[in-house]
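Engineer: This is a predicted model, with the sequence first.
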Amino acid sequence: MSIYQHFRPEEHAFIDHVLEWKEYALHSYSPKLTDFLDPREQQIVTSIIGSSTDVVVQFFGGADYVERKRALLYPSYYTPETDDYSIKLFEIDYPHKFVNIEHPQVLGSLMSLGLKRSKFGDILAEEQQIQIIVAKEVADYILMNLQSIGKAKIKLIEKDLSAIIHIAESWKEESCTVSSMRLDVIVAEAFNLSRSKASPLINAGLVKVNWKKVEETAFECQEGDMISVRGYGRCKLTTIEGKTKRDKWRIKVTKSK
């Protein structure tokens, strides 16, 4: 039985990387540290490494509750420490009395430095306090080159990981029925939109499934998928319960409040 059949075709290339990481940790007798992975990628790594007795995987992204984490694959006899994950925390100092900085602006400014998204973790914001978690190997580069966000001049201040902002996200579960598992149908139902409004959002690249942009309205959603719509929030397709007598799908979605 092929390991690939359990995953979507677009995830096969990532699976190849995971298998390479596993081989490295197994045959080099040393840990293999990855870039930051989104929760879906972490799930794939966990399912592939799974119950392996030779190679173990742990994840860390600065705190237990953050979404994006680095994976450390290591031989079973190795004992990892926090330093092994090579993570740094910066707080953004900016004139908050005069300007407002939001998550998309921080993300855009970091991406404009020419870095891959996988080189930094969560962007945390609480009121006027903003922090970014980055890979240690690019920390000095970011420190030298990230000097403004939008029109605001900023300064990065390195903080100990113990000072990380704690953001608790609350979720609410809802049950509903849908005519199909198409992305446009699920988005419309989950966010109380019409199909005619949901479809343009998808076509415009404003919808992500499992942290990856999806622009096909007919994309088939699966149980466990995390769906986010820019400007509307996000939801998780937690359960597909089956068909009703009227041939509709009964599902449960969990929405962030």
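Structural biologist: Structure received.
Engineer: Only C-alpha atoms from now on, for both contacts and neighbour counts.
Structural biologist: Will do.
Engineer: residues in contact with the residue nearest in space to the middle of the chain?
Structural biologist: Geometric centre of the chain, nearest residue: Asp38, 3.2 Å, by Cα atoms, centre = their mean. Neighbouring residues of Asp38 by Cα atoms under 8 Å, 6 or more residues apart in numbering: Glu67, Arg68, Lys69, Trp211.
Engineer: Also Ser170?
Structural biologist: Ser170 makes contacts with Ser256, Lys257, as judged by Cα under 8 Å, 6+ apart.
Engineer: Around Ser180, count how many other residues there are.
Structural biologist: Using other Cα atoms under 10 Å, Ser180 has 17 neighbouring residues.
Engineer: For the closest residue to it other than its chain neighbours, give its distance to Val178.
Structural biologist: Nearest residue to Ser180, sequence neighbours excluded (Cα to Cα, 6 or more residues apart in numbering): Trp249, at 6.4 Å. In this view, Trp249 and Val178 are 5 Å apart by Cα to Cα, to the nearest Å.
Engineer: okay, pairing it with this:
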Amino acid sequence: MDKLKFLSGIDGIERKNLFSLIFDRIKKSEFSDSVSFTPFLTPADAILLEKKLSSAHFENYSSFGGYDGAERKIFAFGECGKDDFPLVKLKISTRDKSVFEHRDYLGSVLSLGIKREKIGDIMILSDFAVMFADADIADFLKLELKKIARANVKCEIFDGDFDFDGEREFDEVTKTVTSLRLDCVVSAFCSKSRAVSDALITEGRVFLNYECEKNLSKQVSNNDVLTVRGFGKGIILTDFPLTKKNKRRICVKYYV
């Protein structure tokens, strides 16, 4: 595997540095006949890495994020079982069993000086949250993560009978758009004017299938994942007949 070819087509200094690190860990696992790991990767980086590995015909790898269907995953190079991945499952709870928004949990963790790559998915359940984290920071989080949104919380290793099966909850909303152009869909997604949606897109706040998309006329397809910073994330369903006025009907499955 050639490093220059592996890094070709990767834009941005941070992303190129990440993939350079990943390449070095792949080579380390090959030369030392040991297992090496990546940090938690975003869905976009995971997709790109799998494309790179496929084009290089590299098959000795696996990925896991703590449960089947996890969005943020760690990649392992070399023979590795799920129990060998360096991650832990943490339970974050309050005395009155209240829960908060995803950004509240993540913001409190990042405010402790922890890098985003150390944290995997955060699942918010009915009376507590489950956070997947790098094993190296588990003890630190148990000691230092004491508040979420000004509420006192307890952070502990979760080893109970709870078994998250990867099923997510969604709020499904049907909307009507003039076309499946990105600007039209974002306008409906955010319930804002086209002028607002255009600004969100050009400012780099819109992500289609986890990649920043600034093309206003980009066509949205069935099952595309749309994320708009400040407005949430959802799956766009488009396979519906036209309305009587020849408009497009879509269903937005907003992540809860």
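Structural biologist: Received, thanks. Quantities reported herein were computed from a predicted structural model and do not represent experimental measurements.
Engineer: After superposition, what's the TM-score here?
Structural biologist: In this superposition the chains share a TM-score of 0.72, using TM-score structural alignment, normalised by the length of the second structure; 237 aligned residues with a Cα RMSD of 4.0 Å.
Engineer: one step back: only whichever of the contacts of Asp38 of the first structure are buried, select them in PyMOL.
Structural biologist: The PyMOL command for the buried members of these (criterion: 16 or more other Cα atoms under 10 Å) is given here:
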select buried, resi 67+68+69
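Engineer: Let's see which of the contacts of Asp38 of the first structure end up in strands.
Structural biologist: If you go by DSSP state E, the contacts of Asp38 of the first structure have Lys69 in strands.
Engineer: Could I get the contacts of Asp38 of the first structure in JSON lines, plus columns for distance to Ser112 of the first structure?
Structural biologist: Formatted as JSON lines, those follow (distance: Cα to Cα, whole Å):
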{"residue": "Glu67", "distance to Ser112 of the first structure": "22"}
{"residue": "Arg68", "distance to Ser112 of the first structure": "20"}
{"residue": "Lys69", "distance to Ser112 of the first structure": "22"}
{"residue": "Trp211", "distance to Ser112 of the first structure": "19"}
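Engineer: How far off centre is stretch 164-174 of the second structure?
Structural biologist: Using Cα atoms, centre = their mean, to the nearest Å, the mean C-alpha position of stretch 164-174 of the second structure is found 15 Å from that of the whole chain.
Engineer: Pull the residues that contact stretch 192-201 of the second structure.
Structural biologist: Stretch 192-201 of the second structure has contacts (Cα under 8 Å, 6+ apart) with Asp183, Cys184, Val186, Ser187, Cys190, Val206, Glu213, Lys214, Asn215, Leu216, Val228.
Engineer: Could you do stretch 91-107 of the first structure as well?
Structural biologist: If you take Cα under 8 Å, 6+ apart as the criterion, stretch 91-107 of the first structure is touched by 123-125, 128-132, 149-150, 152-159.
Engineer: same thing but at 7 Å, please
Structural biologist: 123, 128, 130-132, 149-150, 152-159 (Cα atoms under 7 Å, 6 or more residues apart in numbering).
Engineer: and the residues you listed, which two are the farthest apart?
Structural biologist: Gly150 and Lys159 (22.9 Å; Cα to Cα).
Engineer: Quick check: the nearest residue in space to Glu158 of the first structure that is not next to it in sequence vs Val214 of the first structure, distance?
Structural biologist: In this structure, Glu158 of the first structure finds its nearest non-sequential neighbour in Phe90, 4.4 Å apart by Cα to Cα, 6+ apart. Between Phe90 of the first structure and Val214 of the first structure the computed distance is 31 Å (Cα to Cα).
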